[in-house]
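A.B. asks: the following block contains a protein sequence and its predicted model.
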Amino acid sequence: MWSGESLRTFWRSANAEQKRPRSRRPARDFPVEPLETRCLLSADHSPFTIGFDADGREWNALAPVDEDDVDESRVHDHQPAVSEDQARTIAGRTTPPGGSPFPYADTFLLHSNPGAAHVIYLDFNGHVTTSTPWNQNFTSNAPIVTPEYNTDSTAGFSNSELTSIQKIWQRVAEDFIAFNVDITTEEPSADKLIKSSALDTDWGVRVVIGGSSYDWYGAGAGGVAYIGSFNWDSDTPTFVFPDQLGGGYEKYVSEATSHEVGHTLGLTHDGTSSLGYYQGHGSGETGWAPIMGAGYYVNLTQWSAGEYSDANNLQNDLSIITSQNGFGYRVDDYGDTLETAFTAHQTDSTSVDGAGVINQNTDVDVFRFESGAGDINLTVTPFELGPDLDIVAELYSADGTLLTSVNPDTSLSATISTTVVAGDYYLKVSGTGKGDPLATGYSAYGSIGQYS
């Protein structure tokens, strides 16, 4: 028990402690022919492509960032692209300072959920794609040769590129951290990327990240994916094109990656009655957009159920992700009640620390700690890069009385500063929303993710 000294909580990143490695690379096949392609216009007359193959599979392409819109279709999806100039001039889009999050040697050994039966492999190393619907529909069955992720036009990975790869992985991992799936940069064996039969229990998808959409796709696109291909019996990758994403700018590449993976999991675009992609609303730390829209220009991106104004897609993203792809939510890490509270780790006489994951929008994590009489300062923050979680923090006395609840309107973090008598206390951490989703706010629906 501490006497009169201030207490502070420093939560270490849960993700950082889980980040550790493995490695590989596969091949694949899948027959498909283009059926029809049509060019539609958005409200500002930007074209987007829709196509269906002979078997009725939908493809979509996410437009480059200097295009406004690209919708999806029955077989493939296309994410919008972003120009390099835009990446450099948009306020708030600069890369956070600091060196690489992990040793450079670990760049291709990163795992968000090692041991999970399902994987999403971020392939930055270059890849040759053969015998897939992409080859049949776009290259007359010729191989698709994707170069390695490159931002400096020099062969091999520079330290700057390795740092960007690590941060892209961190951002994508945050979008999927609530689910029982492993986001990895280490290549799995081919069988881990293919759902070979109804009896198969572990499979996943490859995300090929490199090159330009003009190399073979023939149009400006930030990424392309086949709807539902996560569950296919072939190594049909989804593609992300850094050359159309601010020259490989990490924020844009990660947003396009999560968006395209969403398509492979069965999700379609979040737009409006006049726009194929909703770019979000609000500003600053709480500026919001749906992942299946275009989250390039805001800080907070989340899975959505179409709760914003004029939404054209009411898909329940979380339900589809966790019910149609062989995996559900990550196992809850902490108890939800005072009775099942976790005793916070004391680092010195005045500080405790901890970290966790809000893995569902109904999840609550409860921590118990002792404090001496005096001022206390408890700060809980979401993951720094590409956060999905807006936090509400509550302080309870030993008898379960709510002493204070903090949910700042302009911040995703929550800080409890108050004066207490000596005794036991409980900190409750959960996800929350902001204001009116139909205006410039958002609900707690997609507020899941890491905190520290």
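C.D. replies: Received, thanks.

A.B. asks: going forward, measure contacts between C-alpha atoms and count neighbours the same way
C.D. replies: Fine.

A.B. asks: you'd agree residue 328 is up against residue 180?
C.D. replies: Yes - the pair residue 328 and residue 180 qualifies as a contact (CA atoms under 8 Å) at a distance of 5.7 Å.

A.B. asks: may I have the residues that are in contact with residue 362?
C.D. replies: Contacts of residue 362 were listed using CA atoms under 8 Å, 6 or more residues apart in numbering, and they are residue 430.

A.B. asks: specify the local secondary structure of it.
C.D. replies: coil (DSSP: H, G, I helix; E, B strand; the rest coil).

A.B. asks: what does residue 169 give?
C.D. replies: Secondary structure, three-state DSSP: residue 169 is helix.

A.B. asks: tell me how far it lies from residue 386.
C.D. replies: Distance of residue 169 to residue 386, given as CA to CA, to the nearest Å: 11 Å.

A.B. asks: burial measure for residue 447, as a count.
C.D. replies: Burial of residue 447, expressed as a neighbour count using other CA atoms under 10 Å, amounts to 27.

A.B. asks: residue 185 versus that one, what's the distance?
C.D. replies: With distances taken as CA to CA, residue 447 is found 25 Å from residue 185.

A.B. asks: try residue 89
C.D. replies: With the distance defined as CA to CA, residue 89 ends up 29 Å from residue 185.

A.B. asks: more neighbours: which of those two?
C.D. replies: residue 185 (28 against 10).

A.B. asks: hang on, residue 394 packs against residue 429?
C.D. replies: Yes - with contacts defined as CA under 8 Å, residue 394 counts as touching residue 429 at a distance of 6.7 Å.

A.B. asks: picking up where we left off before, which one of residue 328 and residue 180 has more residues nearby?
C.D. replies: A direct count of neighbours by other CA under 10 Å for residue 328 and residue 180 places residue 180 higher, at 23 against 17.

A.B. asks: can you tell me the SS state at the most centrally placed residue in the chain?
C.D. replies: Using CA atoms, centre = their mean, the residue of the chain that lies closest to the mean C-alpha position is residue 175, 2.3 Å off. Classification of residue 175 by three-state DSSP places it in helix.

A.B. asks: isn't it right next to residue 449, touching?
C.D. replies: Yes - taking CA under 8 Å as the contact criterion, residue 175 and residue 449 are neighbours in contact, 7.2 Å apart.

A.B. asks: now list whatever residues contact both of these two.
C.D. replies: Looking at what touches both residue 175 and residue 449 (by CA under 8 Å, 6+ apart), the common residues are 387-388.

A.B. asks: okay, pairing it with this:
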Amino acid sequence: MRGLRKLQFSVATIVSSALIPCLVLADDHTGGVPLLSSRPDAPYTFYLNFAGFNYTGNWSSGTPGSTPSYFGVSSTGTFNSTQQNRIKQVWARVAEKYAPFNVNVTTIDPAVAAGRADTDAHRQAYYDSQARMMHTVIGGTGGWSGGGGVSFVGTTQNSYSTSGNGGAGLGRHTNWVFAAQAPTSYQFVAEASAHEIGHGMKLDHQSDFNGTAKINEYSSNNGATGNGSYAPIMGNSYSTQRGTWRIGTAGDNGNPVSQNDVATLLTNNGVGGFIDDGIGHGFGTATDLPLTGLTINNTLAKGVIVPSSSANPQAMGEDSYLSDFFRFRTEGGLVSMKLTNGSQYLTPGTADPGATLDSVLRVYDSSMNLVGMATRDGSTLFSTFSMNLGVGNYFAKISSIGGYSSTFATPASYYTMGSYFLTGSGFTPVPEPATMLGLASGLAFFYRRRRKQK
């Protein structure tokens, strides 16, 4: 265990706590939480708890007590459809941050399946006892702690004794995001959740330094906002377009140290390397573009762009990332494609909020000659390709733009990795080799039959 970290933010973003009454909870929990999981079989579980929690005992030097549910809905009540949709948006944003890693971001309480959810004290003990699990309570104003959230650092990978707090455990696997401070700012709630989970996975704050003097505990990349803007998840990414992992500077005042967020995340026991999205990473291993008729099947034509090295991941340079390759065919005519950054967990064909990838789409002919490149939209969230192509086979290559570099205060580089999906039309299905072989065998059989009839 390496101490704890509090997440602070500008008072200007705080909504008066009077709007969210402080409800007294027993061990009942608000119903109607959407059941969502990003990768259910992953070795790590990050449980986002929107339904309220009654913490037993002390957590570090504070006493959390009862935390009301997100939006302060009664512990005997149920989230309505609007609130459920907002929970989905928060979950999707957090899931996208961790999409390149073998972890499961979920709203499903793992203590239920384990038979340890009869009381919150038992749930608290269960979370502590489970290595590779973090329980993030989303709700309340945090009056007992201060800041926008709070977490221990570097505890998620380990299991802990439950002897403290009367057998409920010391809460090493429970952290908080004080969502009642800005309940309708879904970006705040999601970025803060990803931030606190990051602490549990050994990450410290990404800060700004002038020489060795710390000038900002929470770097916001000089308050970067608007299209194409970046800020660090482990800093303050509440207002930027992309909150991403960063290679930058952490540490105490007078003692700055370099922190590669992605490399650090991979050092947690059992995370392993990056996920494999199942798409070929070269011309020779290209995946057939999934089609429904003559149009792209976007539920299958998707992937996750990750760094090319797990041993030494780097943020800058297109070659620092693996590219995905699809093979397609056209009988000639207009071929249109749209490459969208982000996941589509919530509505297939529509990007979820919180894309972290910034990507490039290139089209090559069968001889691997560049035919054209998609036009990047001003929003930086998608690119489009439209061109009349001759009859033949082609390749679509999806790549990261190769990172983003900032020179504000201490120089830093930002990872441009994450999910994408493709849509488009004007294609011809590419026959599988086995299909072609079967067709040839059928023709040979037909030819032999004809010869016998002569």
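C.D. replies: Great, that's in hand. Everything quoted here is computed from the prediction, not taken from an experiment.

A.B. asks: still on that earlier bit, what lines up with the residue nearest to the centre of the first structure in the second structure?
C.D. replies: With TM-score structural alignment defining the correspondence, residue 175 of the first structure maps onto residue 97 in the second structure.

A.B. asks: ok, so what distance separates that match from residue 290 of the second structure?
C.D. replies: In this structure, residue 97 of the second structure and residue 290 of the second structure are 26 Å apart, going by CA to CA.

A.B. asks: residue 419 of the second structure too?
C.D. replies: If you go by CA to CA, the gap between residue 419 of the second structure and residue 290 of the second structure works out to 17 Å.

A.B. asks: in terms of neighbours, single out the busier of these two.
C.D. replies: In terms of neighbours (other CA under 10 Å), residue 419 is the more surrounded of residue 419 of the second structure and residue 290; the figures are 25 against 21.

A.B. asks: alignment lookup: residue 291 of the first structure to the second structure.
C.D. replies: Counting by TM-score structural alignment, residue 291 of the first structure lines up with residue 233 in the second structure.

A.B. asks: look at its match and say how many residues are nearby.
C.D. replies: Applying other CA under 10 Å, we find 27 other residues in the vicinity of residue 233 of the second structure.

A.B. asks: go on, residue 391 of the second structure?
C.D. replies: Burial of residue 391 of the second structure is recorded as 12 neighbouring residues (other CA under 10 Å).

A.B. asks: got it, and residue 292 of the second structure?
C.D. replies: Taking other CA under 10 Å as the neighbour definition, residue 292 of the second structure ends up with a count of 12.

A.B. asks: same question for the one 10 residues further on.
C.D. replies: When neighbours are defined as other CA under 10 Å, residue 302 of the second structure has 25 of them.

A.B. asks: any idea how far residue 55 of the second structure is from it?
C.D. replies: When CA to CA is the yardstick, residue 302 of the second structure and residue 55 of the second structure sit 40 Å from each other.

A.B. asks: for the first structure, what spans make up the helices?
C.D. replies: Per DSSP state H, the first structure carries helices over the ranges 14-18, 84-89, 133-138, 159-176, 250-264, 317-323.

A.B. asks: residues contacting the closest residue to residue 430 of the first structure other than its chain neighbours?
C.D. replies: The spatial neighbour of residue 430 of the first structure that comes closest, neighbours along the chain excluded (CA to CA, 6 or more residues apart in numbering), is residue 364 at 4.8 Å. When contacts are counted by CA under 8 Å, 6+ apart, residue 364 of the first structure touches 335-337, 358, 428-431.

A.B. asks: selecting buried members of those residues in PyMOL, what would you type?
C.D. replies: Taking 16 or more other CA atoms under 10 Å as the burial criterion, the selection of buried members of the contacts of residue 364 of the first structure in PyMOL is written as:
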select buried, resi 335+336+358+428+429+430+431
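
A.B. asks: how do the contacts of residue 364 of the first structure look in the second structure, which are kept?
C.D. replies: Of the contacts of residue 364 of the first structure, the subset whose aligned partners also make contact in the second structure (criterion: both residues aligned by TM-score structural alignment, their matches' CA atoms under 8 Å) comprises 336-337, 358, 428-431.

A.B. asks: from those, pick the one nearest residue 259 of the first structure.
C.D. replies: Closest to residue 259 of the first structure out of these is residue 358 (20.8 Å), distances taken as CA to CA.

A.B. asks: residue contacts, the alignment partner in the second structure of the closest one?
C.D. replies: Residue pairing (TM-score structural alignment): residue 358 of the first structure is matched to residue 305 of the second structure. Shown here is residue 305 of the second structure, whose contacts under the criterion CA under 8 Å, 6+ apart are 100, 321-324, 357, 399-400, 417-420.

A.B. asks: strands along the stretch 151-300 of the second structure, start to end?
C.D. replies: In the stretch 151-300 of the second structure, the strands defined using DSSP state E, counting those that start in this stretch lie at 174-177, 208-210, 213-216, 230-232, 242-244, 246-252, 255-260, 287-288, 291-292, 295-296.

A.B. asks: can you redo the ones you listed as CSV with distance to residue 406 of the second structure?
C.D. replies: Conversion of the strands of the stretch 151-300 of the second structure to CSV gives the following (distance: least, CA to CA, whole Å):
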stretch, distance to residue 406 of the second structure
strand 174-177, 28
strand 208-210, 11
strand 213-216, 15
strand 230-232, 9
strand 242-244, 13
strand 246-252, 10
strand 255-260, 15
strand 287-288, 35
strand 291-292, 40
strand 295-296, 36
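
A.B. asks: the ones you listed: which one's closest to residue 2 of the second structure?
C.D. replies: Distances from residue 2 of the second structure to each of the strands of the stretch 151-300 of the second structure were compared by CA to CA, and the smallest falls on strand 246-252, at 12.8 Å.

A.B. asks: which other helices and strands does that closest one contact?
C.D. replies: Identification of packing neighbours for strand 246-252 of the second structure by 3 or more CA pairs under 8 Å, 6 or more residues apart in numbering; DSSP states H and E yields strand 208-210, strand 255-260, helix 261-266, strand 412-414.

A.B. asks: average offset of the last one relative to the first structure?
C.D. replies: Overlaying the first structure shows strand 412-414 of the second structure at a mean distance of 7.2 Å from the equivalent residues (mean CA distance after the TM-score superposition for the first structure).

A.B. asks: cool, thanks, talk later.
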